[in-house]
Structures are given as C-alpha cells and as structure tokens.
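Asks: A predicted structure for the sequence below; I have some questions about it.
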Amino acid sequence: MSLQQEHDSAQQPEPLAYPFWTTEGLGLHPDYRPLRDQPLARVRLPYGEDAWLATRHEDVRSVLSDTRFSLAEAVRRDQPRISPMPRTGGGGLISIDAPDHTRMRSLLSKEFTARRIELLRDRIRAIADELLDRMMETGPPADLVENFAFPLPMTLICELVGVPYADHRHVRDWADTVCSGSAPPQAIQRQAAEFFALMGSWVEARRREPADDLLTILVQACDRDKTITEEELTGVLNELLVGGFVTTTNQIANFFSLLLLPAEGDEDLLARLRAQPGLVPKAVEELLRYVPLLNGLTLPRYAMEDIELGGVLVRAGEPVVISQAAANRDPDVFPDPDRLVLDRPVTAQHVSFGHGIHYCLGAHLARLELQVALEQVMTRMPELRLAVPVEELRWRSKEFFSGLRELPVSW
C-alpha cells in the first residue's frame, strides 16, 4: 500500500473524541493502548479542526524534534484545542519556531543550565524547611498541596524573576485561570488585561532600578540590546511565571500521592527511599515518566510539507497533536511500562519535558525542586501518611494538568 493509500485509508469518518479524560487518579487512559498497534489516529478535540494523534515514543519524539512541524503555524489556523479561546502568539517561546525561538531562548538558557541551577539547592531546601516548619507548628492534619506543593516552586520562580512578594498571589490567581480549561473567555480576557498591566508595572520598576533577576535580563535585552520586543518581553515573562511553578506544584502532590499508597507487591516506596536516599534522583525520573501530567495540553504542530510519520503521510497543513503520557508508557521503549519502578535502569529518555528545540527551559529547576521536596518531606516527616481514605481524594477533572485539589496528610 502506498503512503497516499495509507493516508486515505487512515482517515476515519468519525475521528476519536480527544483528549481521553481520566476521571480520577494517575492511571493512563486505556484507550491509548490499542493506538500503539496502528498508524496515527485521527482525533477531534472539543474545538478546532481535526488532527492526527501520535502516541508512540518514536513518533512523539519525531514530531517534537522535526522542524518541519511548526508551532507558530497554529496561531494562524483553527487549531485543535480543549478550550474555546485559541492560543495566540503572545510573544512567548511556545508559539514560535526557529530562528526567532533560538534568538529569544538564548537570552535565558545560560540561567537555567544544570550547573547554574544546582547553586539554588540550598535556597530551595531553605524554602522547603520554612514551609515544613509552619506545618509542624500548626500540627496535623494539613493539606500538602496548599501548604507545601504550591508555595515551594511558586516562591522560587517569583524570586528568580523578581516579582514583588505582595504580587505573588496575583501570579497564582492568573495561573489558576489559564490552566483550568473551563474559565469563560470573557473572564480570561479581563484577567489577562489586569495581569499584563501588572507585569508592565514590574517592567517599569526594573527600568528605573535594575536588579539581579531574570526580569532585569529581559528588560535590558529589550531596551539596551534591542534583541526582543516589548511584546516578546511580556510573553516570555508570562510563560516563565506560569510554567515555572504550575507543573511542579502538581507533580509534588502527584508524586506523594503515589508514594503514600502501596505499590505492586505492597512495597513501601517511601520507606525504600528513606533507606536509600541516593535513589531519589533516579526515582524522580521514573515518577516523571510514570505520571501522566499533561491531560489536554496538546499544543498542535502543523506539517509545513508532506511528512511520513508512523507509516502515515501527514499532508502539508495538517495538524498533529501528541501524547507525552502515552509515549512514556510505550512498552517497546520502557519494559513493564505500567509499573512504577523507582530504580528503573535508564535505557531511554522519557519525554515529560519534551524534546528538540522546545525542550523545557526549566527542566533542571523542576528536577531539583522535586528532588529537594522528596528529600525534605521524607526527612522531616518520617511518619507521613494520608489523612483521609484514598477514595476521598479529590482529583482535577478535564483540566490541562492531572493533579489533586488537596492532599490531606498527617505525620
């Protein structure tokens, strides 16, 4: 069969409804499994045009790394999406391709190298200890999300950027809105205007008084070096703030929800990590692979020419969405993929942070925050346990990220 024939035969009269929402918990939706044994599937998101869905590890990495698939093109199209409002350019990194992406990312990439981020370990540990001190002073039970998982990465990214402490709550409110997936368009537009005006006030403050922070770097790149525009400055600033804590907040709670439950064979995962603290970095990588964090945040990429992918001919102008969660459970890459193995041998790279030029800028920071979070909670709260029955845990439903609304714990 020719690629054209495969392309035509793969077209389905009724594309699959996507995303495959999981009602609760962190299991991968079963509808992904049969898709690995066939070429790309045609899917229909709640809004926008139909798309191809890539779920296999090899195909997902190809889409993420092949520059013939464009993120920028989505801004000009009726892009497949889960919310009524389409993603606009906004001046940030996630809506542009090279060479503009290379130009803008280079401004900050040296600030997020592994060596540079490692210097923050003591500060992250200090923030974690301060939060745990407050929890222990108040006493159990406590919500690990509100009292720890949220403020740890939130405080750090705001400090790195240079956000005034009094405005931290506005960053959180804005992130809650844009990540909910259900906020009315009018509410998003109104809050966006308010938040971008607030960011503008921070920019003006740095113009008057530079500091040792990321905001100053961006302001100087705009004003002195003329390497970015004002729109690009605020676009990148917005992405730094929202992307800099929302995913890590959800993952801290997700990780502990798994570690506090009996795993396969009733293994006490937390006890094992306490006994083998050197295993924490490897455990973080396995948890990143295992947890299907991204539910519907499938930013579409458009083929800029005819491209063979997964045995299918994707025509120029057709969008492709990917499932990083499904790729991370590909049995051809990760043996026994549905089992959480804290010391899993690193034989392949998960794609939780992406791949290619759009690989997560803050990946090293997220890794370090997750490592410190595990280490400090395990050390300070050796008797940590759930404070409610498992069935009473409240999970986010049909939002961009999988996660818990609260994680009541005792110790």
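Replies: Nice, thanks for sending it over. Numbers count the residues shown, from 1 in each chain.
Asks: going forward, measure contacts between C-alpha atoms and count neighbours the same way
Replies: OK.
Asks: And the strands in the protein, which stretches?
Replies: For the chain, strands defined by DSSP state E occupy the ranges 16-17, 41-44, 51-54, 69-70, 142-143, 301-303, 307-309, 312-314, 319-322, 385-386, 408-410.
Asks: nearest to Gly356, of the ones you listed?
Replies: Set against Gly356 and scored by C-alpha to C-alpha, the strands of the chain come closest in strand 69-70, at 11.4 Å.
Asks: Which residues are in contact with the closest residue to Glu305 other than its chain neighbours?
Replies: When the adjacent residues along the chain are set aside, Glu305 lies closest to Ala316, with 4.1 Å between them (C-alpha to C-alpha, 6 or more residues apart in numbering). Residues in contact with Ala316 (C-alpha atoms under 8 Å, 6 or more residues apart in numbering) are Tyr302, Ala303, Met304, Glu305, Asp306, Ile307.
Asks: another one to put next to it:
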Amino acid sequence: MSELFDAEFFADPHPTYARLRADGGAHHVSTPDGAKAWVVTGYADVRAGLADPRLSLDRANAGAGYRGFALPPALDANLLNLDPPDHTRLRALIAGAFTPKRVAALAPAIEAAATELLDAVPVGEPVDLIAAFAAPLPVRVIGDLLGVPAADRDRFRSWTSVLLTPRPDQPPTAARDAVAAMYGFLVDLVAAKRAAPADDLLSALIAVRDEEDRLSEAELVSLAFLGLWAGYENLVNLIGNGVWALFAAPEQLADLRAHPDVLPSAVEELTRYDQPLQFAIRRFPRTDVEIAGTVIPAGDTVLLGIAAANRDPAVFADPNTLDLRRDPNPHLSYGHGPHRSFGSRLSQVEAGIAIAALLARGCAPATPDFEPRWLPSFRNRGLTSLPVRLTR
C-alpha cells in the first residue's frame, strides 16, 4: 500500500506520475481521506479503461471500502454514477445543448462577460486573476446556460470548493452540508422554472420531464447538479493553470501573441499540459479484471490517471515541454468512449475566449518572484491565487 498523495505531489504531481509509469502496472494507494484505490497511469491502459464496460460508474458496484460524497438519493441519478442504458438515455437528452452550433451561439455572451469582468480590473494594479476573472467567468456562463439567477451564482463557488478542495480545518459535516444546501437550492430552482419557464437548458429539461416523461424528477435535479458542478470547477482551474503555464514559457507566450491563429491548438495543449482533473471519475470492476498486468478485485476503486496519461512519453514527444503547436495531440483530458465529456467543446471555446481576452489586455505576472500555491486536492489541480497586472 503506497502513501502517494503528499506535499510534493500537491506541488507537482508529474514526477510521481513518471515514477509510477516507469514502475508499470496498477498501484494500490491510500487516498488522503483514508480510502483505498488502484491508480493507473500509462496512456494505453488509461484510454482502454475509460471505454471498458467492465468498469462501472454505478456506486452499487462499489465494494465496502469505497468512500465518496454522501449524495442524497435524488442526486445519485447523475451521469457520473450511471452506466448504459440509463447513461446513454440521459446523455442524449442533454447533449443537444452542447452541439457545435449551440456552443458557437454562446460565444458572444461569453466574450461580453469576459470583457465586462476585465473592464472592472484597474490597469497596472495587482489583482488575483482567479478571484477576479477565472472563477466568475464560468459561473456566468453555466448560470446563463441553466438559467440560474445572477444573485444566486456566487454561492456555488463556496459549495464546490468544500466538495472538491476540502480544507483540513473544515468541520466533519462540511461536505454533507454543502451538498444539502446545493440540493435544496436546485429543488427550489426547478420549482421556480416549472412555474415560470424561460429560454434556458433547465426549463427545456423540465419540459422533457413533464411533457415527454423521458426522465424522472431525481434525474432532472441530478442533471442540473452535474451541470453546475462539472461546468464550473474545471474551467476555473483550466484558465488559471493555462495562464500560469504561459507565464512560465515566455517564448510560447510570445509566439501566441504574434500568431493568434494558434489559439485553438494552444488551448488543446494547455489542457494536456496541466490538466485540472487529475483522475477520471472512479470506476468499480464488475468482476475481477486485469489492468496494466495487475488483477484488480471486483468492487475495488479504480482511478484512471488522466493527467499522468497526458504526459506519457510513449505517446507525446517531450511531454513535459509546453508546445502550443503540438500536432497530433491525442490527450485524454475530456475522457474517451461513451463517457467522454459532452461539455468539451464549451470548455474549449470558453478557455479560448478567456485567454484571448487576457492577451488583448496585456496580462503579466504582478511580481517576478511569485511562488505558486496549489489546492491541496489529489482530484483537482488548481492555483489558490494568481496575482497579475493588466498592462492596457
């Protein structure tokens, strides 16, 4: 049993991933909350595992040692806890909101939100990019998409932070209280949208529920929960991590400024290079299964290392080097197979707009000796703050 997640891992997990890949196999580890899990790090094994139907997302297939968020039963019916055919059915209902055409239609509103947020930042004065820009932008976007009232959106930052990046000084009931608060809010929001529908995704899902009877009330609330949660935290960290990676590679930043057409490729590479979500959502083997030459017992928790796979030298040349023109770039940041993220296109567009807006304003580190501090989470990699100055 390995104690993998220490202070050195939180500061930079990639040396640890390199060692695990070199050792081969799947590694039995203890997570910070005391749970036991198998970590898989090689690209080929992670990619195969993401699409392996023998690995279930349904917590009903978890063994007695599994520890996870204690979600209310009404929130259990979400895409992160379902296998086909229910997963397939629910995914089809929500995927229409994330087609290339629908995402492209959201771009002007995202650009306007980015402009408004940066207009509020005084030129030349130090500001925390995470608090002033990277965090509020995704809240605006997913709030507009789902139809969450503007006055209620800031509360999601505190709720998701409690769940995804718990602090050592949090009370034992913090995660349960955060989930309960989020659940109560969503139940009230569904009731309000049912009484007064609007042109948003949640109202559309309510119509599917009430008029077509293609999803249950629990599934409806769970989809709203997943949209708010998954659509927020990863984007915050992707923007922060991406900007910091550009600061640390000034020649790459200069190339991007000189050639804005490189931006789509740059977003893909920034997503690969410092992937916010370190592991795919946990899986549970339905039967004993061999992964990376290791037999993993049924019901054990499997963590497929997306961030580790994204730096596998067997697939990526110079994987520890940021290369904004990398081609091909078959990273696994959005998953693979039937559970690939349906919001990947929105994530790419939003990150691209955010970075383009910052480049247009001239964004630079506020101090040359800034030492990054990373969230103490083995699941999510993100900066606690990033002091910057806008130069124009």
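Replies: Received, thanks. Just so we're clear, the structure is a prediction, and the values are computed from it rather than from any experiment.
Asks: Report the buried members of the contacts of Ala316 of the first structure.
Replies: Neighbour-count burial within the contacts of Ala316 of the first structure applies to Tyr302, Ala303, Met304, Ile307; the criterion is 16 or more other C-alpha atoms under 10 Å.
Asks: from those residues, which is closest to Glu209 of the first structure?
Replies: Nearest to Glu209 of the first structure among those is Tyr302, at 42.2 Å by C-alpha to C-alpha.
Asks: Just give me the longest helix of the first structure.
Replies: As assigned by DSSP state H, the longest helix anywhere in the first structure is helix 185-208.
Asks: picking that back up, looking at the strands of the first structure, spot the one closest to Gln189 of the first structure.
Replies: Checking the strands of the first structure against Gln189 of the first structure by C-alpha to C-alpha gives strand 301-303 as the closest, at 24.6 Å.
Asks: Where does the closest one end up in the second structure?
Replies: Aligned by TM-score structural alignment, strand 301-303 of the first structure falls on residues 283-285 of the second structure.
Asks: For Asp144 of the second structure, which non-adjacent residue is closest in space?
Replies: Nearest non-adjacent residue to Asp144 of the second structure, counting by C-alpha to C-alpha, 6+ apart: Asp200, 7.4 Å away.
Asks: Am I right that that neighbour is in contact with Leu145?
Replies: Yes - Asp200 of the second structure is within contact range of Leu145, at 5.8 Å (criterion: C-alpha atoms under 8 Å).
Asks: quick one: what's aligned to Tyr2 of the second structure in the first structure?
Replies: Tyr isn't right for residue 2 of the second structure; it's Ser. Using TM-score structural alignment, Ser2 of the second structure lines up with Leu16 in the first structure.
Asks: center of the first structure, which residue is that?
Replies: With distances taken as C-alpha atoms, centre = their mean, the first structure has Thr247 as the residue nearest its mean C-alpha position (4.5 Å).
Asks: Return the residue of the second structure aligned against that residue.
Replies: Checking with TM-score structural alignment, Thr247 of the first structure has Asn234 as its match.
Asks: mind listing what the closest residue to that match other than its chain neighbours touches?
Replies: Excluding its sequence neighbours, the residue lying closest to Asn234 of the second structure (C-alpha to C-alpha, 6+ apart) is Pro276, at 6.0 Å. Shown in contact with Pro276 of the second structure (C-alpha under 8 Å, 6+ apart): Asn234, Asn237, Leu238, Asn241, Ala307, Asn380, Arg381, Gly382.
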